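Model the following, please.
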Amino acid sequence: MTRRYGVAIVGSGPAGLSAAARAAVRGLDHVLLEKTDHLSDTIFKYQRGKHVMATPVQLVLRSDLEFDAGRREDVLERWRSAADAFTVNVRFHAEVMSVEGSRGAFIIRLSDGGVVEAETVVLAIGTAGNPNRLAIPGAETVRIDYQLDDPREITGEDIVVVGGGDAGIENALGLADPELG
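Okay, the predicted model is just below:
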């Protein structure tokens, strides 16, 4: 079944949610396409209890949504509640495979065979969910995890955290003491 919208937004992270909220506030016929069964997959994949930062101070937000710092779970709940309050039209399990066309006549093909037509498309697919893969000989022969969901679930294992950036430090702290994660 094909449905035509004024605006189709691909990705439900902060940018996609903002675009969808603005479309809803303006009364535009819109759809927010999200490939998973929940909003903001990148932040959803952060480890449980992680402190999610707000926007950089030099970036002026023009969003109908609030972007306050807080625990991962609290931020996700605020965004879910806001999406409901703004009556954002979210279509979950809608993985976009291709976008074709031009202004006024886009065709979006989904992995389930569905098709969405839209006058305008907003691509808000982000980049934060793309980990740097370990590029060393033998990396494919050992267990390597690129995401730490809940450090409390990992016990009795020897673990090496590779990387000294923010994520590496947060993961190391979470593994050393799950209450710090």
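
contacts and neighbour counts: CA atoms only from here.
Fine.

Return the set of buried residues in the top helix by length along the chain.
Using DSSP state H to define each element, the chain has its longest helix at helix 72-85. Residues of helix 72-85 classed as buried by neighbour count (16 or more other CA atoms under 10 Å): 72-73, 75-76, 79-80, 82-83.

repeat for stretch 98-106
99, 106.

Pull the distance from that stretch to the chain's centre.
Relative to its chain's centre, stretch 98-106 lies at 23 Å (CA atoms, centre = their mean, to the nearest Å).

residues making contact with that stretch?
If you take CA atoms under 8 Å, 6 or more residues apart in numbering as the criterion, stretch 98-106 is touched by 107-110, 117-121.

and if you look at stretch 81-94?
Residues from elsewhere that reach stretch 81-94 (CA under 8 Å, 6+ apart): 17, 20-21, 24-25, 30-38, 65, 110-112.

where does residue 140 land in three-state SS?
Assigned with DSSP: H, G, I helix; E, B strand; the rest coil, residue 140 falls in the helix class.

rewinding a little: can you flag the buried ones in the contacts of stretch 81-94?
Listed as buried from those are 17, 20-21, 24, 30-35, 65, 110; burial here means 16+ other CA under 10 Å.

In strands, which of those appear?
When DSSP state E is applied, those are split such that 30-33, 110 fall in strands.

Can I get those residues in CSV including distance to residue 101?
Shown next, in CSV, are these (distance: CA to CA, whole Å):
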residue, distance to residue 101
30, 18
31, 18
32, 19
33, 18
110, 15
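
Nearest to residue 9 among those residues?
Nearest to residue 9 among those is residue 32, at 4.7 Å by CA to CA.

check contacts around the closest one.
Counting by CA under 8 Å, 6+ apart, residue 32 has contacts 8-12, 16-17, 20, 88-91.

Now, of those residues, which are buried?
Neighbour-count burial within those applies to 8-12, 16-17, 20, 88-91; the criterion is 16+ other CA under 10 Å.

Please give the structure of this sequence too, so both can be compared:
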Amino acid sequence: MTLLELAPRVPVSDRLATLPVVIVGAGPIGLAAAANLVERGIDFVVLEAGDDIADSVRSWGHTRLFSPWKHLVDPASARLLEASASGWTVPDPERAPSGAELFEEYLLPLSSLDAIASRIRTGVEVVAVSREGMDRTRTANRAQTPFAVRLRNEHGEVEELSARAVIDASGTYRTPNSLASSGLSLLGLDEIAEHVHPALPDVFGRDRAAFAGRHTTVVGAGHSAANTLLALVRLAREVPGTRVTWLLRNANAVRVSSSADDELAGRSALGARVDAAVRRGDIEVVDRFEIVRARKGAAGAGGAVAVVGHRAGELVTHSTDVVVNATGFRPDLDLLREIRLDLDDIVEAPRRLAPLIDPNLHSCGTVAPHGFAELTHPEPGFFIVGMKSYGRAPTFLLATGYEQVRSVAAWLAGDMRAATNVELVLPATGVCSTGVGPEASGSCCR
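This next block holds a predicted model:
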């Protein structure tokens, strides 16, 4: 089967040619998709659920990325910025910025370019995607029928947009994995919700009061968990009574790699720092704990939260004041119920992409270059890109997403040579984590 047979270009009828491409999400990958479409002369609209662009990035802006600037800037975006009157230049290529710096020094200027700013709508949540007048069961003339993108706008009203194609770059940060080891919603979560924080809380900023002088349990074994553990250890040195527990499902503490072969120096050192903190007793490790449910802690029981689970064949209770859910993320597929998807049964990535990103076989730097062909679904003109394209796999790098959208934009423009000529140079990484299981699916490869 040829690439042309694998992913036929959307037939552009007279009406389709007048419609924009809808990009869901104004994060780094969504904005890169916009930049590539600008260069291709293809109209688009970007729909962002947050009140500003890159809402998820801003939520963990206090966290330093592992990748240096040379791996964080999309080539098409850089060309547009450098050609603008702003005087923008690429920041120090070898320095790894924080999320806030990524936003302020790159994403915000990019989103402010006239060709992109005029096409962004913020405070707009996409709630469903389908085809106009047909659900997923209807086939006749499907590829010639515009997409119907239903959204809840900034005024809370529901409306629909017609689109030539849809690029879902909405990411996964808003849909974390469950704390329950079964993957189902945690029983009792409503009782303790006020004591549960998402991954990468701002321990020394907006969230400090929630952790200072309290016992925090971090659940998860990825890099997000490691970052939070180290921040809490530092806080414990400053505030008496601050305690840190690392709760793991595996028999051993599943640590991020501290391989000397990792070209991303910040990530290389992370595992070693966590190991040292565990050896010093700064972090208490509770391993082989399979969480079943949670409830409010009983008075005098040692914490506001009681986490109940199986350990060594027994049902036991772990008491704590605060829980950080660093168990990783999963794609929100509810809005795509009427779209014909072809997803891997395990990681929920596009089926042709899944073998290339399987975390049991690949680290961030060993993912093969891929583009529109691997991202194609049975729904012509629909693509999931960026972190969401990786499903539950934790091996995503921004540079990978940039090449994805470059290829997709070329395909939409009918430039098959550029679409199929996929190239990607990633930093050597070693293994992102060891003993990988669903628990080890934190954000490992920013």
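
Superposed, how do the two chains score by TM?
Superposed pair, TM-score by TM-score structural alignment, normalised by the length of structure 1: 0.79. Supporting alignment: 171 aligned residues with a CA RMSD of 2.8 Å.

Mind checking which of the contacts of stretch 98-106 of structure 1 land in helices?
Among the contacts of stretch 98-106 of structure 1, no residue falls in helices (DSSP H).

Mark which of these are buried, thanks.
Neighbour counting over the contacts of stretch 98-106 of structure 1 (16+ other CA under 10 Å) leaves 107-110, 117-121 as the buried ones.

Trace the helix or strand encompassing residue 411 of structure 2 over to structure 1 and give me the residue numbers.
Assigning secondary structure by DSSP states H and E places residue 411 of structure 2 in helix 398-412. Mapping helix 398-412 of structure 2 onto structure 1 (TM-score structural alignment) gives no aligned residues.

Please report how far residue 33 of structure 1 lies from residue 24 of structure 1.
14 Å (CA to CA, to the nearest Å).

Tell me where structure 1 has helices.
Here structure 1 has its helices, by DSSP H, at 14-25, 41-44, 72-85, 166-176.

Against residue 29 of structure 1, how distant is whichever residue in structure 1 pairs up with residue 229 of structure 2?
Using TM-score structural alignment, the equivalent of residue 229 of structure 2 in structure 1 is residue 172. The gap separating residue 172 of structure 1 from residue 29 of structure 1 is 45 Å, by CA to CA.

One more: residue 106 of structure 1?
Using CA to CA, one obtains 15 Å as the distance from residue 106 of structure 1 to residue 29 of structure 1.

Kindly report the same for residue 168 of structure 1.
According to CA to CA, residue 168 of structure 1 and residue 29 of structure 1 sit 42 Å apart.

if we can go back for a sec, mind putting the contacts of stretch 98-106 of structure 1 in CSV, distance to residue 159 of structure 1 included?
Converted to CSV, the contacts of stretch 98-106 of structure 1 look like this (distance: CA to CA, whole Å):
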residue, distance to residue 159 of structure 1
107, 46
108, 42
109, 41
110, 38
117, 47
118, 47
119, 50
120, 47
121, 43
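
mind listing which of those residues are in strands?
107-110, 117-121.

So residue 16 of structure 2, which state does it fall into?
Secondary structure, three-state DSSP: residue 16 of structure 2 is helix.

For it, which non-adjacent residue is closest in space?
The spatial neighbour of residue 16 of structure 2 that comes closest, neighbours along the chain excluded (CA to CA, 6 or more residues apart in numbering), is residue 164 at 5.2 Å.

Contact partners for the aligned partner of that neighbour in structure 1?
With TM-score structural alignment defining the correspondence, residue 164 of structure 2 maps onto residue 119 in structure 1. By CA under 8 Å, 6+ apart, the contact list for residue 119 of structure 1 reads 4-8, 103-106.

Likewise for residue 22 of structure 1?
Residue 22 of structure 1 makes contact with 63-64, according to CA under 8 Å, 6+ apart.

Make sure residue 214 of structure 2 is actually in contact with residue 235.
No. Applying CA atoms under 8 Å, one finds residue 214 of structure 2 not in contact with residue 235, separated by 10.4 Å.

re earlier: excluding its backbone neighbours, what's nearest the match of residue 229 of structure 2?
Nearest non-adjacent residue to residue 172 of structure 1, counting by CA to CA, 6+ apart: residue 161, 6.3 Å away.

count of neighbours near that neighbour?
Using other CA atoms under 10 Å, residue 161 of structure 1 has 14 neighbouring residues.

That one maps to what in structure 2?
Alignment note: residue 161 of structure 1 maps to residue 218 in structure 2; criterion TM-score structural alignment.

Would you check how far apart the equivalent of residue 49 of structure 1 over in structure 2 and residue 273 of structure 2 are?
Correspondence of residue 49 of structure 1 to structure 2, assessed by TM-score structural alignment: residue 62. Separation of residue 62 of structure 2 from residue 273 of structure 2 (CA to CA): 19 Å.

Neighbour count for those two, which is higher?
Using other CA under 10 Å, the more surrounded residue of residue 62 of structure 2 and residue 273 is residue 62, with 20 against 16.

contacting residues around that one?
With contacts defined as CA under 8 Å, 6+ apart, residue 62 of structure 2 is in contact with 98-100, 202.

mapped onto structure 1, which of those residues hold?
Checking the contacts of residue 62 of structure 2 against structure 1 (both residues aligned by TM-score structural alignment, their matches' CA atoms under 8 Å), the contacts still present are 98-100.
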